[in-house]
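**Student:** The sequence isn't on hand, but the structure is:
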């Protein structure tokens, strides 16, 4: 059951006018709890703390909570975040704990941004359920719960609201509930949250939407779009990812036909995109990260309607690491070499340049496939801290020139790869999955994904 604060500080259903509520929020009179201090959650907590001066971050990892509470930043690769956490913890605007129920008991605004993983092609909402039920235990009338975790459509309606009601003993309408999707990218989270992208809010009722608009109007400089309900807002987030997955699949499928076309497919795509209605993405060795590869399953596995387009797009994109290795095998065979007898290097384990994230990364998949088929496989990545797959030896960019390579596969366009010492290798075949290089720069046989023009 919910605890009772001595003085109500909630914004939902309050009699105070909006200017007074905005001042209360900005002045620290409306305590906020942010549940989940990961790569997206900690930047969000920091921005909330900058705007309100009264934020408690919650994380199940005691090392993370202790670090943030001490002003240390456990999240790497986010410009400005370490300085922000240090400053905000020092002035008392941001603290952290592992006690979600206690934090919920003190807060009036609850922001949940825990991960939604995918297991066996189905979304796993266990982390969300645990966080929401903890919020429910400390929920008071007048509080507002905001979900930022990416979830299947109808999650707020069918799951979150019942969980909150069951734990709090309150009914929806005594507290507010809204979905406000996270719209940030790794490596630029603070910039994105503060105003690089419009914010979307969808409340379970008009009052929930009003409060969510008021709150996000206070933490971002971007426009805030209010939609009809939480399900619509959930769809906005999922649809964004589905669009990109399908679009990339189109580009990737066209790239696999490059040899039959006899053209450089990305060149044709670039010029096709000069039409205002055309916006085809770039092909590559696959789709990685914690978003796009997973969102299709939020629809495919959760709803009964047929989804052939989404399923086909996923199949195409999941096939691209295999296609990349097949192209490398063909390029070696054209020069009288057998993949089983070569030493290969994969340049890039991160799913995106400059980001320490390997989840669902095509580079990892390519490395795993090569480990099963080539004699020796190295992995080079100056950004990621994760270990390479089994059977793959990690080598630094400085040390790779001392290795004798037969095959180099570029899977991530890290800026540091501009200094790959191509001249140090005697006879290497290069497959550039990201079109980072041209033949003059490499000085070796070069195959670029999507180029069927014969000018490799």
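**Tutor:** Structure received. Since this is a predicted model, take the numbers as computed values, not measurements.

**Student:** drop to CA atoms for contacts and neighbour counts, all remaining ones
**Tutor:** Noted.

**Student:** need the helices for the stretch 351-456 of the chain, in chain order.
**Tutor:** For the stretch 351-456 of the chain, the helices defined by DSSP state H, counting those that start in this stretch occupy 362-373, 439-442.

**Student:** same deal with the stretch 151-300 of the chain?
**Tutor:** For the stretch 151-300 of the chain, applying DSSP H, counting those that start in this stretch gives helices covering 155, 161-168, 189-191, 206-219, 230-256, 258-261, 265-272, 295-300.

**Student:** Please name whichever of these is nearest to residue 323.
**Tutor:** helix 230-256 (7.9 Å; C-alpha to C-alpha).

**Student:** Buried residues, the closest one. List them.
**Tutor:** Using 16 or more other C-alpha atoms under 10 Å as the test for burial, helix 230-256 gives 230-238, 241-242, 244-256.

**Student:** try it against this one:
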């Protein structure tokens, strides 16, 4: 059933009655939860992915995103009910669907230059099945203006924009909380090519999101919302890191100062740390920087420089800690706890551990690593030896806030380590307890 021309309440009713089909392109960490949520609210859903193994698993009711709470049940339930199925044939899915959602990965280099071939490939497939009255929605985060750049591809179908609708509704989710985020943690942002498409898309997302929808004046404005969210966080983390390093110089505890300052409602100092990782926060600022023509986004650039500097600062803190026990960095045994960029997620994009390991080795240290989500092969790939105990270690560096690292047995560490230095890059160690066992504990903002 085509949705353009229906008001949002009519769309909600047809949604719940299962009267239209949504194709979700990209069955990854964001796409599969979205497809399962759509199906759970009544829509007929086709999940599309180029990975035949992923498609086979979904078709059998199996969830391949194991770190997503609740997704196992949601996939199994809706496949069994016949509301969710999967295919590798994107053109076929487009012919069956009334709404197509693009949520494939947007790959970038270190400076945020996009490799949009996955998005273009999906757009080509959709153009082969696009019909009058269909709606295409991009959810993948892209530089403002990208969604509308796809219009010539969609028009290969023989239709002109207006005969089909186009919208952007940026995903606002995190791995590990995707279902919660999709269904009501934040309102959905939506921008569309015309009022009729906007009305229909509002109806779609109001059906699945308890917090509702914020309509934007344009597709480009909707794209900017998600990008600006990431830039805000990057700039504010950089400010926190800069103030924390100032606190080190002036013998202050940055977290003590920050927590007191944040009791004032207009102050929102973020948490300093070992660095900013992932596919989002360190990447989105480059969208703004790279698209700037007349403006010069100096603050955004400086924030990137500060946050990229933090892994080096962790090495500086390690040297300070070793100096306190009379040990040079060269030939020291250093154990890096955490290879992923954040706790609970097996992702390595711009992980602080990677440059830290590299620099420690350049200075002649023997570097070991452990991460409860990783393998010996992961450690070897990043240049470290795998180690699951603390025997003979001179200094421990914590670079990911995994639950296991928040519960470290400091008494056991004290009995096994050769030196007693902890560099806490994620503010997870209880300082008073560490002091009780004789540790020199350094963190960003307190030395």
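**Tutor:** Nice, thanks for sending it over. Note that the structure is a prediction, hence the values are computed from the model and not measured.

**Student:** which stretch among the helices of the stretch 151-300 of the first structure comes nearest residue 321 of the first structure?
**Tutor:** Counting by C-alpha to C-alpha, residue 321 of the first structure lies closest to helix 230-256 out of those; the figure is 10.9 Å.

**Student:** State the span of the second structure onto which that closest one is aligned.
**Tutor:** Helix 230-256 of the first structure corresponds to residues 219-245 of the second structure when matched by TM-score structural alignment.

**Student:** distance between the matching stretch and the chain's centre?
**Tutor:** Averaging C-alpha positions (C-alpha atoms, centre = their mean, to the nearest Å) puts stretch 219-245 of the second structure 14 Å from its chain's average.

**Student:** just stretch 317-330 of the second structure next, same as before
**Tutor:** 34 Å.

**Student:** That one: end-to-end distance?
**Tutor:** 15 Å (C-alpha to C-alpha, to the nearest Å).

**Student:** Just the residues contacting that stretch, thanks.
**Tutor:** Stretch 317-330 of the second structure is contacted by residues 360, 363-365, 394-395, 397, 419, 421-423, 440-443, 447 when judged by C-alpha atoms under 8 Å, 6 or more residues apart in numbering.

**Student:** Let me know the closest of those residues to residue 351 of the second structure.
**Tutor:** Checking these one by one against residue 351 of the second structure (C-alpha to C-alpha), the nearest turns out to be residue 397, at 13.5 Å.

**Student:** Spit out the contact partners of that closest one.
**Tutor:** 318, 334-337, 422-425.

**Student:** where's the corresponding residue of the first structure for it relative to residue 171 of the first structure, distance?
**Tutor:** Using TM-score structural alignment, the equivalent of residue 397 of the second structure in the first structure is residue 409. Taking C-alpha to C-alpha as the measure, residue 409 of the first structure falls 57 Å from residue 171 of the first structure.

**Student:** repeat for residue 391 of the first structure
**Tutor:** Counting by C-alpha to C-alpha, the gap from residue 391 of the first structure to residue 171 of the first structure is 55 Å.

**Student:** can you check residue 205 of the first structure too?
**Tutor:** 13 Å.

**Student:** Next: residue 407 of the first structure.
**Tutor:** Distance from residue 407 of the first structure to residue 171 of the first structure, by C-alpha to C-alpha: 62 Å.

**Student:** With neighbour numbers in mind, choose between these two.
**Tutor:** residue 407 (24 against 14; other C-alpha atoms under 10 Å).

**Student:** Hmm, that one is touching residue 432, no?
**Tutor:** No. Counting by C-alpha atoms under 8 Å, residue 407 of the first structure stays clear of residue 432, with 10.7 Å between them.

**Student:** Map residue 420 of the second structure onto the first structure.
**Tutor:** Residue 420 of the second structure maps onto residue 428 in the first structure, by TM-score structural alignment.

**Student:** Give the full set of residues in contact with its match.
**Tutor:** By C-alpha under 8 Å, 6+ apart, the neighbours of residue 428 of the first structure are 405-408, 444-445.

**Student:** State the distance from the closest residue to it other than its chain neighbours to residue 282 of the first structure.
**Tutor:** Using C-alpha to C-alpha, 6 or more residues apart in numbering and skipping residues adjacent in sequence, the residue nearest residue 428 of the first structure is residue 406, 4.4 Å away. Here residue 406 of the first structure is placed at a distance of 27 Å from residue 282 of the first structure (C-alpha to C-alpha).

**Student:** and what of residue 172 of the first structure?
**Tutor:** 45 Å.

**Student:** how many neighbours does the equivalent of residue 58 of the second structure over in the first structure have?
**Tutor:** When the first structure is aligned by TM-score structural alignment, residue 58 of the second structure is paired with residue 68. Residues lying near residue 68 of the first structure (other C-alpha under 10 Å) number 28.

**Student:** What residues of the helix or strand harbouring residue 68 of the first structure count as buried?
**Tutor:** Element membership for residue 68 of the first structure, per DSSP states H and E: helix 62-69. Going by neighbour count (16+ other C-alpha under 10 Å), the buried part of helix 62-69 of the first structure is 64-69.

**Student:** Repeat that for stretch 406-422 of the first structure.
**Tutor:** For stretch 406-422 of the first structure, by 16+ other C-alpha under 10 Å, it's 406-414, 417, 422.

**Student:** Generate JSON lines for the residues you listed, with distance to residue 198 of the first structure as supplementary columns.
**Tutor:** Shown next, in JSON lines, are those (distance: C-alpha to C-alpha, whole Å):
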{"residue": "406", "distance to residue 198 of the first structure": "48"}
{"residue": "407", "distance to residue 198 of the first structure": "44"}
{"residue": "408", "distance to residue 198 of the first structure": "41"}
{"residue": "409", "distance to residue 198 of the first structure": "37"}
{"residue": "410", "distance to residue 198 of the first structure": "34"}
{"residue": "411", "distance to residue 198 of the first structure": "31"}
{"residue": "412", "distance to residue 198 of the first structure": "29"}
{"residue": "413", "distance to residue 198 of the first structure": "28"}
{"residue": "414", "distance to residue 198 of the first structure": "28"}
{"residue": "417", "distance to residue 198 of the first structure": "34"}
{"residue": "422", "distance to residue 198 of the first structure": "43"}
